[in-house]
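[1] Can you look at this prediction? I've put the sequence above it.
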Amino acid sequence: MTTIDSSPDTAASSSTIGRLLAADVDWLTSTDHKKIGRLFIGGGLLGLLATIAVNLLIAIERVDGDNAALDVDAWSQLLSSQRVGLVFGAALPLAAGLAIAVMPLQLGARAIAFPRLVASGFYMWFGGLVLSIVALAGNGGFSGGDADMVDLFLAAHGLMAIGFAAVGGSLVTSVLTTRAPGMTMRRVPFFSWSTMVFGLSLVLVMPVLFGTIIYLFVDHRSGAREAFDGNFGITTWAGWMFTQPTTFLVAIPALGVFAELLPATFKKRTPLRGIVFAGLSLVGVSALAGVTQQLAFDVPWRGSQLYLGGREDVKEKLYDVLPWAMFHGLPILGAGILVLMALFLAKPSKDENGDTIRPNIGAGFVFAFFGYGMILVGMHGSALEPLTDLDLAGTVFNEASLVYVVYGTALGVMGGLVHWAPKLWGRTLDMKLVAPLALLGVAGTVLASLPHYIAGFLDQPSGLGYSDSDLQIWNILVLVGHALVALSVLAFAGLLAKTVLGADDTDEGPGDDPFDGHTIEWATTSPAPTNNFADVPMITSAEPLLDKKQANAKESV
């Protein structure tokens, strides 16, 4: 049995309508990983914009904490829509889409493993998301009041869980079995390694989520609603999927983009690649928080020393401290390793001719850099929340850390799209237009999150109302932040669409290697053909294209 299926043939039609129908059928039934990935990315961008719109509604309601336009049920469903949108509507499809589209090219593979399974995963995700929206509109989300809509909400999430489990299995299998000859695991590009960790996280987490949903669905559908507290039990038993640290797993591909772009930007080889692999893998430890269904940790803290109480309480307190250190500390350590890598590569150095190596900082790197920073800030904020002496539980602090992680992931994925646009579309985005959008996006992310960090310390509840008028300014800033992020994403999507759809076939493309890449995907044509490579390349190092360029340079001398 092979892990790579053949692509179905699509009959051409001489009529315009026939050609359009044939093109639509080709996209809807395609097993080309680049098309499937772009379907995920397109859906993720739409989901991100819709979720930002929900965040804007929430922010508008919070500007005046004493006068709410929404009733309790509508407010509850709006908050449910926010969580579902951030995780399943935006972050997961964006991360999965970029991984599906790019990873096989980096491996030198002709196709992704089990492409029809990946395509099925897209339709399960998309169908589940649509059903979730219907359920939320019918008061069926967390603590929903309509029993049938709550059942639909649970079933929809079960469908999405199966879809992402299928995607995860394909990603892991691809990295393990479809690498080009000579590409050992130590030579796998950083982004492809991050997709493997991301895929393994999905394989671990999604079946646990699906099993939990089965318990909740049976309990709620049967009418007993005692074992799992009916509709109110969704947050208690499945809420771990929509909050930190489980949500760190969606950021792994974005961190992989940052790690991938560092060597190409600073024009250097990465030493000690195993340490970078370990760092990306440590972020994947957050998936174990989902496997063990850890929703929160109550870690006592007194002054500058960990408070363990009397000797009889030591064992009990360690049970709280160790999971907190593992599920929050290890991912932060893993992401922090990339800082050391960046500092090492950014160190001034000279080439063989004695000339100073000047970095080539493009718009893709700017997106990836700021996305990485936002993710790291979200991780640190999440680590503070369980410290009980800070009294952050039940405040908007948790929402802020989730927004940091998801918006940071979106920035990182947009950086990846800018970087690999030549291979996906055969075009490059205008750097002068794209780079300001990265700055706008990071400014919006900071304003949409940091004020709620502050408001969390000032005890603003996660709900709607608050009585302290001093909190109003922070909620106004959050509203402005979400608006800026919406503007950034809309402008990016518009620029991407204009570049791709408005390009004339007679125009000269950007070339096969416009960014002086190091890895094998830059050896194929732009855009990459259906089967990626005319001839499967032989890999002799972690930077095969850089080796070839240096060898050619020596021969020319």
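    Looks like it arrived, so ask away.

[2] C-alpha from now on. contacts and neighbour counts both.
    Will do.

[3] starting at the chain centroid, how far to stretch 24-43?
    Here stretch 24-43 is found 19 Å from its chain centre; the criterion is CA atoms, centre = their mean, to the nearest Å.

[4] ok, and here's another one to check against it:
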Amino acid sequence: MSTIDTTSPEIAAGERFDRAPVDRVDAVGAVGQGRVGALIAALTSADHKVVGGLFVGASTLVLLATAAVGALLGAARIDGDGDLLDAGALPQLFAAHRVSLVFGVLAPLLLGVAVAVVPLQVGARALAFPRVAAFGFWAWASGLVLVVIALCNNGGPGGGDADMVDLFLAAHGLVVIGLAAAAGSVAATVLTTRAPGLRLRRLPLFTWSAMVASIGLLLMLPVLLGVLIYLFVDHRNARAAFGGNVGVGSWIAFAYTQPATYLFAVPAFGLFAELVPVTFRRRMPLRGVVYAGLTLIAVAALSAVTQQPDHAVPWAGSGLDLHGLGDKIGDLVVYALFTLLPLLGVLVVLGVAAFAAKPSGDGVRPSVTAPFVFAFFGVGMVIVGMLGGALTPITDLGLRGTVFEEGALVYVAYGTALAGLGAVVWWAPKVLGRRVPERPALGLAGLGLVATILATLPYYAA
């Protein structure tokens, strides 16, 4: 019996030829399995950088979709014949635009940044309750998808399909639960897992703003959840107490209007205050005053806690006489507490920032970076929205219920989004391990400012 010499070059080459395709297939399969495994690991991770990145990435996608819906609605307003969109679809499109702005972009974007960054700033190894934060993202994301499905099928405020209205209310509650879970994790991280020696009065300004905003959300969101539960139970049964599908919008309006929406923008001002000393290369003076200013902005949460979307100043036709003076003073006090006090907080933060940026004659030149430009533009747009929100309750101006009120919301939302993108650029080296190129980021900041003005200024001009 003859034997085969396996050391023969021809045989060895043949074996290599026969095995090579199998080896390549195995390698490709291993790479594919590795990528799938990495994706599954990322989607199920409780790491604060991953969870925060999921919040930021998903809310950025929602921002793009919301901008497209807003452009479509703007084109429908310009269209005089009304042929561009079906009149029956307009209420649901408006509801989708507002829900996406507030709970798809405004609330989760900077909350996601806080989830990723706050543990790094306080010296913690991880978030407090990391699984709760991960659950918060998936609850928010799945709830938002269900909200969109309900709105696309004639659900939501004023919707004609009863089952879809029920789905909208239940899904909206899931969105609220998810955001509350993430906010609770951020607040607990700041309060309980700080590095030894890091007292609250020494916190970084962004972390302080994230903590204040998270506590405000924990006060506001349970109120909204309770209202949604009441609406759901009533709509599933008698529909006698809250006006059925028609009353849904009015009962949850307090969470979608100014000044409650200012609460979501508090971390934008914290980011701006943190970047000012870095940009102008000097220590931030009066840090305690800045803490107080950021906290005053968060007073806007009281508007949602008390379910008061309308702090009107109804002085129309009364002139300067003393008739009903007590009522006038009462209206003014409530208006000042809920609407003007957050503006006072903004003025405090800007005043200290201007003092820090004042030229000192020491020859040190400021270093303006893309994150600061993003934050500066974003805060500026938010302030324009807050000024519009301060004018809206004045009855004599007749702005309540007009597109001007919607414009104030869009200014606040898009301004917060600009600041959120600046936060991503600023902390990308620590969170992502890579630096965002400066020139493209500056161009994106300028483009974002122009897009925000084009999307919002027509509301004010109209």
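    That came in fine, so what should we check first? Predicted model, so just to flag it, every value in this text is computed and none were measured.

[5] I'd like the distance between the aligned residue in the first structure for residue 259 of the second structure and residue 29 of the first structure.
    Aligned counterpart of residue 259 of the second structure in the first structure: residue 245 (TM-score structural alignment). Separation of residue 245 of the first structure from residue 29 of the first structure (CA to CA, to the nearest Å) stands at 36 Å.

[6] just the strands in the stretch 201-350 of the first structure please.
    Listed in chain order, the strands of the stretch 201-350 of the first structure (DSSP state E, counting those that start in this stretch) span residues 301-302, 305-306.

[7] Can you lay out these as TSV showing distance to residue 360 of the first structure and mean neighbour count?
    Conversion of the strands of the stretch 201-350 of the first structure to TSV gives the following (distance: least, CA to CA, whole Å; neighbours: other CA atoms under 10 Å):
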stretch	distance to residue 360 of the first structure	mean neighbour count
strand 301-302	45	14
strand 305-306	45	10
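
[8] Now tabulate those strands in TSV and tack on distance to residue 161 of the first structure.
    Listed next are the strands of the stretch 201-350 of the first structure as TSV, based on distance: least, CA to CA, whole Å:
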stretch	distance to residue 161 of the first structure
strand 301-302	36
strand 305-306	38
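
[9] re earlier: of residue 245 and residue 29 of the first structure, who's got more company?
    In terms of neighbours (other CA atoms under 10 Å), residue 245 is the more surrounded of residue 245 of the first structure and residue 29; the figures are 29 against 18.

[10] out of the strands of the stretch 201-350 of the first structure, nearest to residue 22 of the first structure?
    strand 301-302 (63.2 Å; CA to CA).

[11] Tell me which residues are up against stretch 321-341 of the first structure.
    Applying CA atoms under 8 Å, 6 or more residues apart in numbering, the contact partners of stretch 321-341 of the first structure are 245, 248, 255, 259, 270, 275-276, 278-286, 288-289, 297, 299, 376, 379-380, 382-383, 386.

[12] hmm, 7 Å instead?
    For stretch 321-341 of the first structure, the surrounding residues in contact (CA atoms under 7 Å, 6 or more residues apart in numbering) are 245, 259, 276, 279-280, 282-283, 285-286, 289, 297, 299, 376, 379, 383.

[13] now do stretch 145-164 of the second structure
    Taking contacts as CA under 7 Å, 6+ apart, the residues outside stretch 145-164 of the second structure that touch it are 92, 96, 165, 167, 168, 171, 172, 245, 246, 248, 249.

[14] which residues in the first structure does it align to?
    Under TM-score structural alignment, the match for stretch 145-164 of the second structure is residues 130-149.

[15] now do the same end-to-end measure for that stretch.
    Start-to-end span of stretch 130-149 of the first structure (CA to CA) is 13 Å.

[16] All the helices of the stretch 401-550 of the first structure, residue numbers only.
    Listed in chain order, the helices of the stretch 401-550 of the first structure (DSSP state H, counting those that start in this stretch) span 431-457, 472-501, 544-556.
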